[in-house]
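Visitor: here is my input; please provide its structure:
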Amino acid sequence: MSEIRLGIIGLGNMGTGHVQYLIDNEVQGARIAAVCDRGSERLKWAKENIGNNVELFDDLDRFFAFDGLDGVLIATPHYSHTELAIRAFERGLHVLCEKPAGVYTKQVRLMNEAAAKSGKVFSLMYNQRTNPLYQKLRDLIASGELGEIRRTNWIITDWYRSQSYYDSGGWRATWAGEGGGVLINQDPHQLDLWQWTTGLKPKRLRAFCYFGKYRDIEVEDDVTAFVEYENGATGVFVTTTGEAPGTNRFEICGDRGKIVIEDGRLHFWRLRVPEPEFNRTFKGSFGQPECWKCEIPIAGVESGHKGITQNWVNAILHGEPLLAPGEEGINGLMLSNAMLLSTWTDGWVNFPIDEQLFYDHLQRKIGRNDQIAAQ
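Guide: Got it, this is the predicted structure:
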């Protein structure tokens, strides 16, 4: 195979964005062969912009029956991600899916099982993994430069959204339409990077989510969470869509220093002597390890969505390792689910979470008590 015949499902804001860089030939080895969207205007746009060599579908059954595809890119509302991915795997297609992986881990686990069974290449659109700042952070931690992590703290409050944003679609910020608020809509990237860069496994979590605190919406728009990790470290995650001006500051402290990512820069305060060693040998009344503020070279530029797409295509054609394996989407989603579940149950949530309990609570929020009874 020298070229991937690609089908795109969903021509909303994200779907059309993917179409644009593909038709501009910014991804090598992929050609749009078909698109599917229920909106006639969106299909008209596709015909005018992609050309006559693309098949247009307004029906998923006919789209999946089309035999001219090798892979699909899913850019639809959250709830449909897992269902469409499973259908694609069963059809023998490779899958690239927009974030989040799904709304609840119970369904995402089924998607991961279908991916493994199919043997096809599965990637998730975690485009911020292409950011060299986070790649360097991950490298510094994995190589041991920061030592053993003791604390993480991410304040991500620059997701400001006005009431008019939420009023622009009846599905927005509803349990039935999106399955959550800031955690499922804005924060999937940070929740992914939080665990991807540090490599830490959460042990238990306590969170406080506030629903419709700043806007007239059903779902959470302000969250503070505290997590304990298996190695004894702790972490705090703070997010909201109702704060201006916002902050995006990720701080990680290890026994060899501290790293802060903020304002598009990485700063590393490195201890000359690891803190445990200093504490063991120091005999004075007051003192602390000598600390150097190091300038860490950051190479490369963030390739974003097209970078993830190119990586997925290269993985199919040439066996290139995936930067964002689709199966890892469940990790950040479990953090999101745990934060909501902790709030709903007013207590600690252990990992892995009780997936059925979260599902039941979510159905109650949607108003589907009949589905709970049927389980």
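
Visitor: drop to CA atoms for contacts and neighbour counts, all remaining ones
Guide: OK.

Visitor: mind listing residues that contact whichever strand or helix holds Lys47?
Guide: Using DSSP states H and E, Lys47 sits in helix 40-50. Helix 40-50 has contacts (C-alpha atoms under 8 Å, 6 or more residues apart in numbering) with 11-12, 19, 23, 32, 35-37, 54, 56-58.

Visitor: of those, buried ones?
Guide: Taking 16 or more other C-alpha atoms under 10 Å as the criterion, what is buried in the contacts of helix 40-50 is 11, 19, 32, 35-37, 54, 56-58.

Visitor: now the residues you listed as CSV including secondary structure?
Guide: What follows is the buried ones among the contacts of helix 40-50, written out as CSV (DSSP: H, G, I helix; E, B strand; the rest coil):
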residue, secondary structure
Leu11, coil
Val19, helix
Ile32, strand
Val35, strand
Cys36, strand
Asp37, coil
Val54, coil
Leu56, strand
Phe57, strand
Asp58, coil
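
Visitor: so where do the helices sit in the stretch 101-250 of the chain?
Guide: 105-118, 132-142, 163-167, 182-185, 188-198 (DSSP state H, counting those that start in this stretch).

Visitor: who are the contact partners of Phe57?
Guide: Counting by C-alpha under 8 Å, 6+ apart, Phe57 touches 34-38, 43, 63.

Visitor: let's see this one next, to set against the first:
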Amino acid sequence: MNKIRLGIIGMGNMGSGHLRSIMKGESPRITVTAFADIVCEKLDKASEICPSAKAFDNAEEMLDSGLIDAALIAVPHYDHPKLAIECFKRGIHVMTEKPAGVYTRQVREMNEAAKAANVKFGIMFNQRTNPIYAKAREIVRSGQLGERKRLVWIVTNWYRTQAYYDSGSWRATWNGEGGGVLLNQAPHNLDLWQWIFGMPVSIRAFCTVGKYHNIGVEDDVTIYGEYENGATAVFISTTGEAPGSNRLEISGTKGKLVLEDGKLKWWKLKEDERVTCFNCKDGFVWPESDYEEFTAEEPDGHPLILNNFADAILDGAELIAPGEEGLSSLSISNAAYVSSWTDSKADIPVDEDTFEKHLSELCHSEKIEKKTVQVSESAEKLSERWKVRW
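Guide: Okay, here's the model as predicted:
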């Protein structure tokens, strides 16, 4: 086998975007042989893009068809785990859109099922392919920044209008998406936070519901994370601020990184700050440093993730974003919710029973009364819409 036969589940913005990308030849080791959606109009549009693929109005019928080796899941969040596990039962490899699920128990079960079936399971964390983030990870994880001290990420340029939220009755609801900015816009950032800096051991968070929009989930978040070595992290995000910012600052005992405006700025101390602190006799000395700047053109990460997925299936390549790591970013967001709901610190791993109890109560009490309105979509390509916005 020199190509994988891919079936796409969900032909909305993301699913159809991936289909177009593959049809343009951006993933040469993948051929789309089938797709599924419960909306006939979406199937018709997909068939126009790829007439050779078989259309299904039922995902499980597609999984049973024998037409696919792997599935790309691009449906609402709650359905990711259920569909992935159905794939694993049939020995079908899975690439899922982010987040892997709404709560950590789901994702643990997904990974257990993938392992038992001995299949590949990846997550569409396409921003891991950005050379600037990859460089930051290399610097931090190699010890070049010394002992970790602090991460501060202000990513407030996820602006959304009320029309965006009104465009679907499932949007910005506990029943439909399982949360707001943390579950919809910020999963990439939460993934990069832990991928670069590591996982915190506890979270204190403030998730404000409907601060800037008429919605019943959070659109403004501040998270404070604590690490085993005493390091800390602050993460701030919202969909209600314009023009917004995207600035990631990481400090260690050997220097500082700042990622902003498409650049990585690196101040390298000539001596570890802890050595200077306790050995220098001058009370007002300023540690000397060298400065470097790193820039790189951002690739279209979606095809890169899909190509890596194909290489993992065909050649045994290591996945850029394996399913196990979908648990990490979701652990942060689940802990943030628990902290906000209980007005207290939440440990990681998160108390799954507490999270699911509160989420169930919110879903049960939620009243979805908003009218779905037709909104205009910008003409951006998928690759442009999901590039890093500096």
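
Visitor: what residues sit buried inside the helix holding Lys47 of structure 1?
Guide: Buried, per 16+ other C-alpha under 10 Å, within helix 40-50 of structure 1: 42-43, 46-47, 50.

Visitor: compared with structure 2, how much does it deviate?
Guide: Helix 40-50 of structure 1 differs from its equivalent in structure 2 by a mean of 1.1 Å after superposition (mean C-alpha distance after the TM-score superposition for structure 1).

Visitor: surely Gly7 of structure 2 touches Ala34?
Guide: Yes: Gly7 of structure 2 is within contact range of Ala34, at 4.6 Å (criterion: C-alpha atoms under 8 Å).

Visitor: which neighbours do the two share?
Guide: With C-alpha under 8 Å, 6+ apart as the test, Gly7 of structure 2 and Ala34 both reach 62, 67-68.

Visitor: spatially, which two of the contacts of helix 40-50 of structure 1 are the most separated?
Guide: The most widely separated members of the contacts of helix 40-50 of structure 1 are Ile23 and Asp58, with 20.7 Å between them, by C-alpha to C-alpha.

Visitor: quick one: which of the buried residues of helix 40-50 of structure 1 is nearest Gln371 of structure 1?
Guide: Distances from Gln371 of structure 1 to those, taken by C-alpha to C-alpha, are shortest for Arg42, at 33.6 Å.

Visitor: what's the nearest residue to the residue mapped onto Asn248 of structure 1 from structure 2 if we skip its chain neighbours?
Guide: Using TM-score structural alignment as the criterion, Asn248 of structure 1 maps onto Asn246 of structure 2. Nearest-residue entry for Asn246 of structure 2: Val155, 4.3 Å, with adjacent residues in sequence omitted and distances by C-alpha to C-alpha, 6 or more residues apart in numbering.

Visitor: that neighbour reaches Ala242, doesn't it?
Guide: No: Val155 of structure 2 lies out of contact with Ala242 (C-alpha under 8 Å); the separation is 11.2 Å.

Visitor: show me which of the two is the more surrounded one.
Guide: Shown here are Val155 of structure 2 and Ala242; by other C-alpha atoms under 10 Å, Val155 has more neighbours (20 against 12).

Visitor: check contacts around that one.
Guide: Counting by C-alpha under 8 Å, 6+ apart, Val155 of structure 2 has contacts 235-238, 244-248.

Visitor: which single one of these is nearest to Ile196 of structure 2?
Guide: Nearest member of these to Ile196 of structure 2, counting by C-alpha to C-alpha, is Leu248, at 11.0 Å.

Visitor: what's the closest non-adjacent residue to the closest one?
Guide: Closest to Leu248 of structure 2 by C-alpha to C-alpha, 6+ apart is Trp153, at 4.4 Å.

Visitor: now that neighbour: how far from Gly244 of structure 2?
Guide: 12 Å (C-alpha to C-alpha, to the nearest Å).

Visitor: under a three-state scheme, what state does the residue sitting furthest away from the middle of structure 2 occupy?
Guide: Distance from the centre of structure 2 peaks at Lys281, with 46.9 Å (C-alpha atoms, centre = their mean). Secondary structure, three-state DSSP: Lys281 of structure 2 is coil.
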